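[1] Predicted model and sequence below, questions to follow.
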Amino acid sequence: MSIKSIAAKLFAKRIYKETQAWAMNPVASQEAVFRDLIKEAGQTAFGIDHNFASIKSFVDFAKQVPIRDYEDLKPYIEKVVKGEENILWKGKPLYFAKTSGTTSGAKYIPLTKESMPFHIQAARNAILHYIHETGKADFVDGKMIFLQGSPILEEKHGIQFGRLSGIVAHFVPKYLQKNRMPSFETNCIEDWETKIDAIVGETFHEDMTVISGIPSWVQMYFERLEQKGGKAVGEIFKNFNLFIYGGVNYEPYRAKFENLIGRKVDSIELFPASEGFFAYQDSQKEKGMLLLLKAGIFYEFVKSTEFHTDKPRRYTIGEVELGVNYVLIISTNAGLWGYNIGDTVQFTSLAPYRVIVSGRIKHYISAFGEHVIGKEVESALQEAMEGSSIRVNEFTVAPQITPITGLPYHEWFIEFESEPTDMETFAKAIDDAMRKQNIYYDDLIRGNILQKVVITSVAKNGFQDYMKSIGKLGGQNKIPRLSDNRDIVALLNKK
């Protein structure tokens, strides 16, 4: 065992104890964050506009600060982008993370000197919790890779702009610099396919022990490795045993990954976003990710079934329940207030508080009142595939409201690596799984309002071609699991 791995175990033990201190005192931890946020932002333009000086409790805050999305907060953000100080948070942000907006073009999410360290610490602590629980630390001596966006940043008014993953690349600890791959020059390549080929070239003969990224793009990397080496990724990288991912549910990809790797490897799930690093998988034995309650973020939760009502109730951490679908609302030390990030979560544990990401509040199907969410379609596909040789590369679901003949239905667009021998039986298995999860969907099938799901096969690389056509190939971009319209599927290449 190396000195580095021994040090990692000792450090992991310390971080675990520190985490337990706030995780076992969740309400007090969140109250402390809340008080600090209100105090620090009291003299900002936003704080003055919303009378932060009079806020003594969360009840006061909820009355004075409405839930906002990016469009609602945009007038404040535009002032910060122009270089104005003390608008949403004291001073100026260090960075703006540039993301893709749905209605407003590019979105600019502030990152401050107070918020930035938590992005770095959370990713580090996820690995340290894995080391503490499993005792495995030898991987720290090997090479590690995170498939990410370009670290090239631009600067305006003393603030640097770039993709979150590119910004984070500038904060890799010195003790990991020698282990980190790919090279800075390769990381700067903008074209994703060119970049993947360059990464394959650089890493092929290295001792890769940790690989990280969004599953769909890591899959592309693995496929290129397999093409180059003519063998499984696990044979190319004999000491690769830890996959770190975020952004999408890994389960629909797991069987394909194990086939590409040639064996099972441990995995750690992360829940990062430009708006904050919210949770990470702290245990290989428990379901869900540990919600970070002392990381400069105050959380509120709104039941998704109530979200679109006039005055939905806003719950704090001590009021949430297991298994309920909540819209995640945040206030942060980067200057986001009552901010709807668009993600929905469900709690899998209340001691400590662990969550799974159940979908997006804007990504659902409710053409007939069924309100199907991302978690349900992912679970249904996983259940239908269990015990079979079926392999799926990517998928999305959309309603077909006006079929040429017959009843409306949910249409599943699936790019198969290995197709079912009987597509009808597979479609029925998905439909049965959906009906078990969603009583509204089941009622619509029983009532002959909808017919069972229809599967449409997508051509090989069809989803990659779609992402390329809209300028979102690679990086942190991902395919929505479902939508209430057919805008995405209209552009897919079907078989």
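    Noted; the coordinates are in hand. Residues are numbered from 1 along each chain as shown.
[2] C-alpha only now, for contacts and for neighbours.
    OK.
[3] Dead centre of the chain: give me the residue that sits there.
    The residue lying closest to the centre of the chain (C-alpha atoms, centre = their mean) is G247, at 2.6 Å.
[4] looking at it, it is touching I214, isn't it?
    Yes. Applying C-alpha atoms under 8 Å, one finds G247 in contact with I214, separated by 6.0 Å.
[5] any shared contact partners between those two?
    476, 478 (C-alpha atoms under 8 Å, 6 or more residues apart in numbering).
[6] What number of residues are in the vicinity of F298?
    Burial of F298, expressed as a neighbour count using other C-alpha atoms under 10 Å, amounts to 26.
[7] With the one 10 residues further on instead?
    Taking other C-alpha under 10 Å as the criterion, the count of residues near H308 is 10.
[8] what does the one 10 residues further on give?
    The burial metric for G318, expressed as a neighbour count using other C-alpha under 10 Å, is 12.
[9] is it true that it lies in a helix?
    Yes. G318 forms part of a helix when assessed by DSSP: H, G, I helix; E, B strand; the rest coil.
[10] picking up where we left off before, and the residue nearest to the centre of the chain, what does it touch?
    Remark: with contacts taken as C-alpha under 8 Å, 6+ apart, G247 is in contact with 214, 270-272, 476, 478.
[11] Could you identify the helix or strand that succeeds the lengthiest strand in the chain?
    Scanning the chain for the strand with the most residues, using DSSP state E, yields strand 339-350. Counting by DSSP states H and E, the element after strand 339-350 in chain order, helix or strand, is strand 353-360.
[12] Mind listing residues that contact that next one?
    Residues from elsewhere that reach strand 353-360 (C-alpha under 8 Å, 6+ apart): 23, 26, 279, 287-291, 325, 342-349, 373-375.
[13] one more time with 6 Å
    Residues from elsewhere that reach strand 353-360, judged by C-alpha atoms under 6 Å, 6 or more residues apart in numbering: 288-291, 342-348, 373-375.
[14] Can you select the buried ones from those residues in PyMOL?
    Selecting the buried subset of these in PyMOL, with 16 or more other C-alpha atoms under 10 Å as the burial test, is done by:
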select buried, resi 288+289+290+291+343+344+345+346+347+348+373+374+375
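[15] chain center to the longest strand of the chain, what's the gap?
    In this view, strand 339-350 has its centroid 11 Å away from the chain centroid, taken as C-alpha atoms, centre = their mean, to the nearest Å.
[16] which strands and helices sit next to it?
    strand 326-332, strand 353-360 (3 or more C-alpha pairs under 6 Å, 6 or more residues apart in numbering; DSSP states H and E).
[17] take the one below as the second:
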Amino acid sequence: MGLKAALSKPFAALVVKGINKWKKNAVSAQHNILTQLIDSAKDTAFGKDHNFGNIRNYEDFKKNVPIRDYEGLRTYIDRVVAGETDVMWKGKPEYFAKTSGTTSGVKYIPISRESMPEHIKAARNALLTYIHETGKVKFINGKMIFLQGSPVMHKKNGINVGRLSGIVAHLVPKYLQKNRLPSYETNCIEDWEEKVDAIVAETFHQNMTLISGIPPWVQMYFDKLAAQSGGKKIKEIFPEFSLFVYGGVNYEPYRAKIEESIGKKIDAIETYPASEGFIAYQDSQQDKSLLLLAKAGMFYEFIPADEYYNDDPTRLSLGEVELETNYALILNTNAGLWGYSIGDTIKFVSKNPYKIMVTGRIKHFISAFGEHVIGEEVEHAILSVANEEGVGITEFTVAPQVSTPQGELPYHEWFVEFSAAPKDLQAFSKKVDQALQKKNIYYFDLIEGKILQPLIIRSLQKDAFVNYMRGQGKLGGQNKVPRLSNDRKIADDLSSFTIRHEGEQQGESN
């Protein structure tokens, strides 16, 4: 055992002791953070405009600070981007995390000197918590790879701008730098396929022990490694590979294929980082839920998802939430985001400690007829049946089909790329539809009431989603295919990749 591995166990024990302390007092920690945030920002332009000097509690805060998304806060953010000081947070941000929004175009998310360390600490603590629980430290002595965006940054009015993962790449602790791959030069390659090829060349003969990234792009890396090796499993290429760290999407749709590529089951840690803040991570291998980071410089609010678009939705603090309720997540951060709707939905599965599951995106749903089907429901429906049937799913997305021939009912249209296709697509589709009806009572009522016909699955060609993302200029990095759309844009683009099957269902296209 190397020195770093030996020291990691007592350090992990010390860190977990501190985590356990705030876990037991999460509600109190949250209200303390709200007080600190308000006090720190009371003299900013935003603080003055929203009466921070007279806010004494959460009820006061709700009366003075409305819920807004990026567009709602844009007048303030644009002032920050222009170089003005003391707008939303004291001084100027240390960085802007540059992200792409579907409605806002390029977004600049401020990262302050107070918020940046929380990103690094949370990523570190996810690993230390794993070490403390499992006692496994061997991976520390090997090479670790983080599939991420380019670390190249540029300045905008004196502030460094880059992708979050690229910004973080500059701040990796020194004790991990020697173990870290890929090289800086390779990480700077902008073209994703060229970058992955370079990473394969750089890592192929290394002792890789930890691999981290968004699952679909890690799968691309594994596929290229297998091709380079003549079809070997990852466990043969990297015999010491023992830990997979991921985030950004639900792992379950990718788990079977990734484990098949590896050639064995492997420990995995799910994380929930966002440009706005590091929100949660998996703190136990015995439990897939994520520990909400109640002491990470952010005050969370929660809006019941079915009230999100109301004029005056219910706003709840941590101590007011209920289990198994779908909430839109709202952030107030130590980088100056206030009443900020991040766009994600979560549900609590535990309140002792507070642990969550990410259920989808507030804008990614289907409700063409009032069914409000969400990501968690479609993932459960198809994966539960796929697991029973031995079917492999590479990727999928769902959209409503309203424009049907006269006399034919509308339906939900699923575009699925199978790694192991069902023997009978129609029978498989029927089972998925029944599973979705069990998860969503509104969908059940629409099927029973003959408002909708059962869902239809379109089988897609191999690499359809990779080719689609390439065509959109969104291959790799932090980009993800939405599980659900309430329009036909993605569905219509994917239609050119469909495979025609014999005996197709009613409503199938040529």
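    On my side now, so go ahead. Quick caveat, the model's predicted, so the values are computed rather than measured.
[18] Got a TM-score for the two of them?
    Remark: TM-score between the superposed chains equals 0.99 [TM-score structural alignment, normalised by the length of the first structure]; 495 aligned residues with a C-alpha RMSD of 0.9 Å.
[19] which one of the contacts of strand 353-360 of the first structure sits closest to D442 of the first structure?
    For D442 of the first structure, the closest of the contacts of strand 353-360 of the first structure turns out to be I373, at 14.2 Å, with distances computed as C-alpha to C-alpha.
[20] pretty sure the closest one contacts H363?
    No. Here I373 of the first structure lies out of contact with H363, judged by C-alpha atoms under 6 Å, at a distance of 7.1 Å.
[21] and S384 of the second structure, what element?
    When the helices and strands are read off by DSSP H and E, the one containing S384 of the second structure is helix 375-389.
[22] Show residues contacting that helix.
    Looking at what lies outside helix 375-389 of the second structure - C-alpha under 6 Å, 6+ apart - the contacts are 359-360, 432, 435-436.
[23] rewinding a little: how about the helices and strands packed on strand 339-350 of the first structure in TSV, adding mean neighbour count and distance to K495 of the first structure?
    Converted to TSV, those look like this (neighbours: other C-alpha atoms under 10 Å; distance: least, C-alpha to C-alpha, whole Å):
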stretch	mean neighbour count	distance to K495 of the first structure
strand 326-332	25	36
strand 353-360	24	28
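[24] of those, which approaches E133 of the first structure most closely?
    Taking C-alpha to C-alpha as the criterion, strand 353-360 is the member of those that comes nearest to E133 of the first structure, at 16.5 Å.
[25] mean offset of the closest one relative to the second structure (after superposition)
    Here strand 353-360 of the first structure is compared with the second structure after superposition; its mean distance to the aligned residues, by mean C-alpha distance after the TM-score superposition for the first structure, is 0.5 Å.
[26] What residues in the second structure pair up with that strand?
    Alignment note (TM-score structural alignment): strand 353-360 of the first structure is matched to residues 354-361 of the second structure.
[27] what's the answer for stretch 471-488 of the first structure, then?
    When the second structure is aligned by TM-score structural alignment, the counterpart of stretch 471-488 of the first structure is residues 473-490.
[28] For that stretch, give me every contacting residue.
    148-149, 192, 217, 364-366, 397-399, 469.
[29] Now, these that are in strands?
    The subset of the contacts of stretch 473-490 of the second structure located in strands under the criterion DSSP E comprises 365-366, 397-399.
[30] would you list those residues in TSV and tack on neighbour count and distance to I199 of the second structure?
    Supplementary listing: those in TSV, determined by neighbours: other C-alpha atoms under 10 Å; distance: C-alpha to C-alpha, whole Å:
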residue	neighbour count	distance to I199 of the second structure
F365	24	36
I366	20	38
T397	21	29
V398	28	33
A399	25	35
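[31] before we move on, the earlier item: angle of the longest strand of the first structure against strand 353-360?
    130 degrees (axes from the mean of the first three to the mean of the last three C-alpha atoms, to 10 degrees).
[32] out of the helices and strands packed on strand 339-350 of the first structure, nearest to F237 of the first structure?
    Nearest to F237 of the first structure among these is strand 353-360 (30.2 Å), distances taken as C-alpha to C-alpha.
[33] The longest helix along the first structure against the second structure, how far on average?
    Of all the segments of type helix in the first structure, defined by DSSP state H, the longest one is helix 3-23. For helix 3-23 of the first structure, the mean deviation from the second structure after alignment is 0.9 Å (mean C-alpha distance after the TM-score superposition for the first structure).
[34] Buried by neighbour count: which residues of that helix qualify?
    5, 8-9, 11-13, 15-16, 19, 22-23.
[35] for the helices and strands packed on strand 339-350 of the first structure, which one sits closest to A123 of the first structure?
    Among these, strand 353-360 comes nearest to A123 of the first structure, with 16.3 Å by C-alpha to C-alpha.
[36] Please compute how far that closest one lies from its chain's middle.
    10 Å.
[37] ok so, going back, columns distance to Q43 of the first structure on top of the helices and strands packed on strand 339-350 of the first structure, output as JSON lines?
    Shown next, in JSON lines, are these (distance: least, C-alpha to C-alpha, whole Å):
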{"stretch": "strand 326-332", "distance to Q43 of the first structure": "16"}
{"stretch": "strand 353-360", "distance to Q43 of the first structure": "33"}
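[38] Out of those, which gets nearest to T203 of the first structure?
    Proximity to T203 of the first structure (C-alpha to C-alpha) singles out strand 353-360 among those, at 31.6 Å.
[39] could you check the angle helix 374-385 makes with that closest one?
    What separates the directions of strand 353-360 of the first structure and helix 374-385 is an angle of 90 degrees, with the same axes, to 10 degrees.
[40] still on that earlier bit, for the match of stretch 471-488 of the first structure, what is the spacing between the initial and final residues?
    From the first residue to the last, stretch 473-490 of the second structure extends over 14 Å; the measure is C-alpha to C-alpha, to the nearest Å.
[41] May I see the buried residues of it?
    Residues 474-487, 490 are the ones in stretch 473-490 of the second structure that count as buried (16+ other C-alpha under 10 Å).
[42] the helices in the stretch 101-250 of the first structure, which residues?
    If you assign secondary structure with DSSP state H, counting those that start in this stretch, the helices in the stretch 101-250 of the first structure sit at 116-134, 164-168, 174-177, 184-187, 192-203, 215-229, 233-236.
[43] Superposed on the second structure, what's the mean shift for the third one?
    Relative to the matching residues in the second structure, helix 174-177 of the first structure has an average distance of 0.6 Å after the fit, by mean C-alpha distance after the TM-score superposition for the first structure.
[44] swap in the first one?
    Mean deviation of helix 116-134 of the first structure from its aligned counterpart in the second structure after superposition (mean C-alpha distance after the TM-score superposition for the first structure): 0.5 Å.
[45] packing partners for that helix?
    helix 3-23.
[46] report the angle between the axes of the helix it packs on and helix 116-134?
    Using the same axes, to 10 degrees, helix 3-23 of the first structure lies at 110 degrees relative to helix 116-134.
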